[in-house]
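okay, sequence plus prediction incoming.
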Amino acid sequence: MQQPVFLVSGLPRSGTSMMMKMLEAGGIEIVTDHLRQADDDNPKGYYELEKVKHLQNDARWMHYMRGKALKVVSSLLFYVPLSLPYKVIFMRRAIGEILASQKKMLDSRGEDSNTVSDDVLRQKYETHLEKIQDWIAARRNVECLYIEYAEILKDPLAGARAVQEFLGQPLQIEAMAAVVDPDLYRNRVG
């Protein structure tokens, strides 16, 4: 069996950077170009690769990612090459928290965060999540582990164990759990 590509995905502001940092601490080779630097909104870094933003135009390079982890925002999952096997760690977070986090991030950058109402964005995100979950379920080459952001912050060791079991790799689960910082859970709902 071919070694899979490990993808960390989810909506923006759902904990994907935290999961990438956990994988790195666990001993998985991560792929990032460090172009987007850490800031007040993501003080531990974004763990992004600029090429991912252009998957719909060129995804040939993905064939070199087997056994490595990279972050692919959920809207771009549709463009990964279907000839490869994937293990996707999909981060879930309450949509209200995502919206609050995005608003705070845009405000801190001086960008207008009121161009679309929260109700419209919430509906778009919910529709998108339904589509992406259906897409994942319909793919034989894609396995997926859904991780709740709030749950992994409550019990990072259990989350790290679940990731290790899903990936089928020996990981340094204590090191993975140690990078989870509950103080960064700043936009809670409910």
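Now that the structure is in, tell me what you want to look at.

alpha carbons only for contacts and neighbour counts from here, please
Fine.

which helices and strands does the helix ranked longest in the chain pack with?
Counting residues, the longest helix in the chain under DSSP state H turns out to be helix 118-137. Counting contacts by 3 or more C-alpha pairs under 8 Å, 6 or more residues apart in numbering; DSSP states H and E, helix 118-137 is packed against helix 95-108, strand 142-148.

just send those back as a markdown table, with mean neighbour count and distance to L129 too.
Shown next, in a markdown table, are the helices and strands packed on helix 118-137 (neighbours: other C-alpha atoms under 10 Å; distance: least, C-alpha to C-alpha, whole Å):
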| stretch | mean neighbour count | distance to L129 |
| --- | --- | --- |
| helix 95-108 | 17 | 11 |
| strand 142-148 | 17 | 12 |
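
what residues of the longest helix of the chain count as buried?
The neighbour-count check on helix 118-137 (16 or more other C-alpha atoms under 10 Å) flags D118, Y125, L129, I132, I136 as buried.

got another, please set it beside the one above:
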Amino acid sequence: MFKKIFGSLGRRPTQTQSSTPTATITVVSGLPRSGTSLMMRMLEAGGIPPLTDHQRTADDDNPGGYYEFERVKQLEKGDTAWLTEMSGKVVKVISLLLRHLPSDYHYKVVFMERDLTEVLASQRKMLSNRHEDEAVNEAVDDAQMTALFTHHLQEIRQWLAAHDNFAVLYVNYGDLLANPQPTVAALKRFLGDWLDTAAMLTVIDPTLYRNRQE
């Protein structure tokens, strides 16, 4: 599944060029299975409505829901009109698609980071639960995907740092679950003092940290 999503990792990131940035859009990003859905749930509890179409419903792999908006997947094909609906909302955009966001907006990105071994283990478990054949040849795939992901994450960090219309807060998934208060405080500073941090803390369930690497 990761290979389908990240098949274009070798391409150099470029951003869609447009006019001077105006409105600010809040984005949750990161690799799939890195904690992006949890962060979306936290921000929703904190008072930021999510942009989601509810097409992908909660399941055993993601009991709290996926918080996805299908049109995000069409960003690389130029479908950006939906961004006009983003006022006061937050949307989930996987890290590979960040470069396709148009430059006529400012973005505040909460970027989830997680141990790559945990990311791949979580993905394998999800594939197994869905009885998909890609769960085979794990060792080879893990080695290849770890190298690809490492390169991609380094590249996207550099790309984000080079674009003035992106402000980024990096959040470690393991740290968030182990000691959420510092992260919630950082989110409040980054996104706004009006966030309901008490409500955000209530949706964090450490028991869902199911692929922890000791």
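Looks like it came in fine. A quick note: this is a predicted structure, and the numbers were derived from the prediction, not measured.

what's the TM-score here?
Once superposed, chain against chain, the TM-score is 0.96 (TM-score structural alignment, normalised by the length of the first structure); 190 aligned residues with a C-alpha RMSD of 1.3 Å.

is the most centrally placed residue in the second structure in a helix, a strand, or coil?
Centroid-nearest residue in the second structure: S29, 2.5 Å away (criterion: C-alpha atoms, centre = their mean). Following DSSP: H, G, I helix; E, B strand; the rest coil, the label given to S29 of the second structure is strand.

what's near enough to touch the equivalent of it over in the first structure?
Alignment note: S29 of the second structure maps to S9 in the first structure; criterion TM-score structural alignment. Contact analysis of S9 of the first structure by C-alpha atoms under 8 Å, 6 or more residues apart in numbering lists T16, K71, V72, V73, S74, L77, V88, I89, F90, M91.

just to revisit the earlier point, against the second structure, where does the longest helix of the first structure fall?
Under TM-score structural alignment, the match for helix 118-137 of the first structure is residues 142-161.

how close does the matching stretch sit to the first structure?
Here the mean offset of stretch 142-161 of the second structure against the first structure after fitting is 0.6 Å, by mean C-alpha distance after the TM-score superposition for the first structure.

and that stretch, how far out from the chain's middle?
Relative to the centre of its chain, stretch 142-161 of the second structure is centred 14 Å away, using C-alpha atoms, centre = their mean, to the nearest Å.

what's the answer for stretch 114-127 of the second structure, then?
14 Å.

in the first structure, what stretch matches that stretch?
Counting by TM-score structural alignment, stretch 114-127 of the second structure falls onto residues 93-106 of the first structure.

that older thread, closest one to I147 of the first structure out of the buried residues of helix 118-137 of the first structure, please.
Here the nearest of the buried residues of helix 118-137 of the first structure to I147 of the first structure, counting by C-alpha to C-alpha, is L129; it sits at 13.9 Å.

against D40 of the first structure, how distant is the closest one?
L129 of the first structure sits 27 Å away from D40 of the first structure, going by C-alpha to C-alpha, to the nearest Å.

same check, this time on D155 of the first structure
Counting by C-alpha to C-alpha - D155 of the first structure and D40 of the first structure are separated by 24 Å.

looking at these two, which one has more neighbours?
D155 (13 against 9; other C-alpha atoms under 10 Å).

map that one onto the second structure.
D155 of the first structure maps onto N179 in the second structure, by TM-score structural alignment.

same question for E48 of the first structure.
Counting by TM-score structural alignment, E48 of the first structure corresponds to E68 in the second structure.

could you give the number of residues near that match?
Applying other C-alpha under 10 Å, I find that E68 of the second structure has 21 neighbouring residues.

OK, contacts around the nearest residue to it once chain neighbours are set aside?
Once flanking residues are discounted, E68 of the second structure sits nearest to T52: 5.2 Å by C-alpha to C-alpha, 6 or more residues apart in numbering. Listed by C-alpha under 8 Å, 6+ apart, the contact set of T52 of the second structure reads Y67, E68, F69, E70, V91.

mind listing the helices for the first structure?
16-26, 95-108, 118-137, 149-154, 156-167, 173-178.

quick one: the last one to the second structure mean distance?
Average distance, helix 173-178 of the first structure versus aligned residues of the second structure after superposition (mean C-alpha distance after the TM-score superposition for the first structure): 0.5 Å.
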